[in-house]
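**Q** Okay, here's the prediction I keep looking at, along with the sequence it came from:
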Amino acid sequence: MSTYILIHGAFQGKWCWEKVKYSLEQKNHHVIAVDLPGSGEDMTPPQEVTLKSYTDKVIAVLEKVDSPVILVGHSMAGVVISQVAEYLPEKIQRLVYVSAIVPQNGQSLQDIMGDGGPKAIFNKTEKTLTLIDEYIVNEFFNECSEEDATAARRKMRPQPVLPFNGKVVLTEKNFGRVPCIYIETTKDHAIPVEAQREMYRQNSFDDVFSIDADHAPFFSQPENLTKYLHDIS
């Protein structure tokens, strides 16, 4: 069966993939969920975290896997998996973007999102953003159960901001040869589906799947998300 590497989005950690990871493993897939530097259980000081820190972490995981993987990125991690594919295209069977940012060559996450990101407080010393609590459920977990939303809110951490300014370098020779799949989320308040569609229509995606989910389909629609990820294999 296939090997999946799951990369979380901003403010989150590998914990967000627990349901999907378990379900894919029940289908005999090998699944690795990664904590990016400064996120989840990774204690890298946030002011030291850059886009290169992210890509280095994912590359280190990829290099330990013998066969090409299905590399899955949620939200902000669309930028991360794109740049990793440029560096190691031969290690990636497919890229899967789950309600994710799709950058063009030379773009950063900040270039794409502008001032349209989540409502958050900036800590100048630590170089982090902390989500304003009253907006978290409406922007991230609007279709989730109260139990899942409450548990997720407790685990969310301040997000290092320096990776947002890292510009990707993507070429047709490397990134362009990796097959790409997009999974859109139609009830997403963080990255509205219209914005998702505008991004993926600018790229050559092999397929697009649609889930009636919020920005956290791994909580609100884990069965459907697992089904699509399994079918992609």
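**A** Yep, that arrived.
**Q** rest of the way, CA atoms for contacts and neighbours
**A** Will do.
**Q** Quickly note the distance from the residue sitting nearest the centre point of the chain to Met113.
**A** Central residue of the chain (C-alpha atoms, centre = their mean): His74, 2.1 Å from the mean position. According to C-alpha to C-alpha, to the nearest Å, His74 stands 15 Å off from Met113.
**Q** coming back round to it: I figured the residue nearest to the centre of the chain was touching Tyr97, is that so?
**A** Yes - at 6.1 Å, His74 counts as touching Tyr97 under the criterion of C-alpha atoms under 8 Å.
**Q** For Ala152, list the residues it contacts.
**A** By C-alpha atoms under 8 Å, 6 or more residues apart in numbering, the contact list for Ala152 reads Cys16.
**Q** which SSE is the closest residue to His189 other than its chain neighbours in?
**A** Distances taken as C-alpha to C-alpha, 6 or more residues apart in numbering put Glu139 closest to His189, at 4.9 Å, once the chain neighbours are dropped. Secondary structure assignment for Glu139, by DSSP states H and E: helix 133-140.
**Q** Got another one to weigh against that:
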Amino acid sequence: MTGAGAVAGTTPPTYVLIHGAAADSWCWHLVAAELRARGHGVVAVDLPCDDDSAGLSDYADAVLAAVGDRAGSADPGGLAVVAHSFGAFTAPVVCDRMPVELLVLLGPQIPLPGEAPGDWWANTGYPQARQEQDVRDGRAEDDMVGLFTNDLPPALVTEVFRRSRHQADKPFGDPVPVAEWPDVPTRVLLHRDDRFLPADFVRRVARERLGIEPDEMPGDHLGMLGHPIELADRLDAYWAERSGAAARRD
């Protein structure tokens, strides 16, 4: 059963999908297919995460290159950026460099302007939050399947780990190169069964850093693979809400 088509009364956007660390655009393939079936444009980006010389600015450059001529007035539907996990460090740089009408942070590591990703863990209190989550779950420290893919079927779990890429260290030392959070409508969507970025932790960080109350959907850290139709529904709803608010302002 598929979700609804493009929301009535709105122009379908192009969704720009940014993956997390040590991954590639494959992680979006199910939700990308669902979005395309609804009439949306989709740009699923491959970041240069295995390039030891590439930093956050290079990651943003890769996104802009992938979007190409879709940015700007030539694209009547506008651009919606969806950034997963570590991709949230690239997202504000992208929004600072091209016109974006909606930003959705999915199961994100939410940065502050000027914060280096390597400092994010201690700055947010992540180690304690993860330790508490591991105790609740009874998860062994070396259980990567249980940490990242506890909600996925075995075939997808196998493919996730088969496709894992080398993640270079350089971007973790790069402060996010924006002076302030971009002036773009922003939503945070967390996965309630995420063990890597626990829901309560993401909820607190979203409130403290963005003043945003996150929405929730089922899924582990890779909820776009486990629940692609629900994610597409959520994105459609966010776009419709953003479009309706813009129409009321006009």
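**A** Cool, the structure landed. Keep in mind that this is a model prediction, so the values were computed, not measured.
**Q** hmm, back to that, quick one: map the residue nearest to His189 of structure 1 onto structure 2.
**A** Aligned against structure 2 by TM-score structural alignment, Glu139 of structure 1 finds its counterpart in Leu147.
**Q** Would you state the strands of structure 1 in chain order?
**A** Listed in chain order, the strands of structure 1 (DSSP state E) span 3-7, 30-34, 69-74, 92-98, 120-123, 128-131, 159-160, 180-185, 207-211.
**Q** Which part of structure 2 matches the longest one?
**A** Put plainly, it is strand 92-98 of structure 1. Counting by TM-score structural alignment, strand 92-98 of structure 1 sits on residues 100-106 of structure 2.
**Q** Pull out the buried residues from the longest helix along structure 2.
**A** If you go by DSSP state H, structure 2 has its longest helix at helix 228-249. Residues of helix 228-249 of structure 2 classed as buried: 228-236, 238-240, 242-243 (neighbour count, 16 or more other C-alpha atoms under 10 Å).
**Q** Same check on stretch 154-171 of structure 1?
**A** Buried residues in stretch 154-171 of structure 1 (16+ other C-alpha under 10 Å): 156-164, 166-170.
**Q** next one: stretch 96-110 of structure 2
**A** 96, 100-110.
**Q** again, but for stretch 152-160 of structure 2
**A** 152, 157, 160.
**Q** repeat for stretch 49-67 of structure 1
**A** 49-59, 62.
**Q** count of residues packed around the equivalent of Phe161 of structure 2 over in structure 1?
**A** Under the alignment (TM-score structural alignment), Phe161 of structure 2 pairs with Arg153 of structure 1. Counted with other C-alpha atoms under 10 Å, residues neighbouring Arg153 of structure 1 total 17.
**Q** Could you tell me how far Arg153 of structure 1 is located from Val72 of structure 1?
**A** From Arg153 of structure 1 to Val72 of structure 1 the distance is 22 Å (C-alpha to C-alpha).
**Q** And for Gln202 of structure 1?
**A** Noted for Gln202 of structure 1: a distance of 19 Å to Val72 of structure 1, by C-alpha to C-alpha.
**Q** same deal with Phe219 of structure 1?
**A** Phe219 of structure 1 is 16 Å from Val72 of structure 1, by C-alpha to C-alpha.
**Q** Likewise for Asp207 of structure 1?
**A** 14 Å.
**Q** Asn165 of structure 1 matches what in structure 2?
**A** That one, Asn165 of structure 1, aligns with Gly173 by TM-score structural alignment.
**Q** Pro117 is in contact with that match, correct?
**A** Yes - with contacts counted by C-alpha under 8 Å, Gly173 of structure 2 reaches Pro117, the gap being 6.5 Å.
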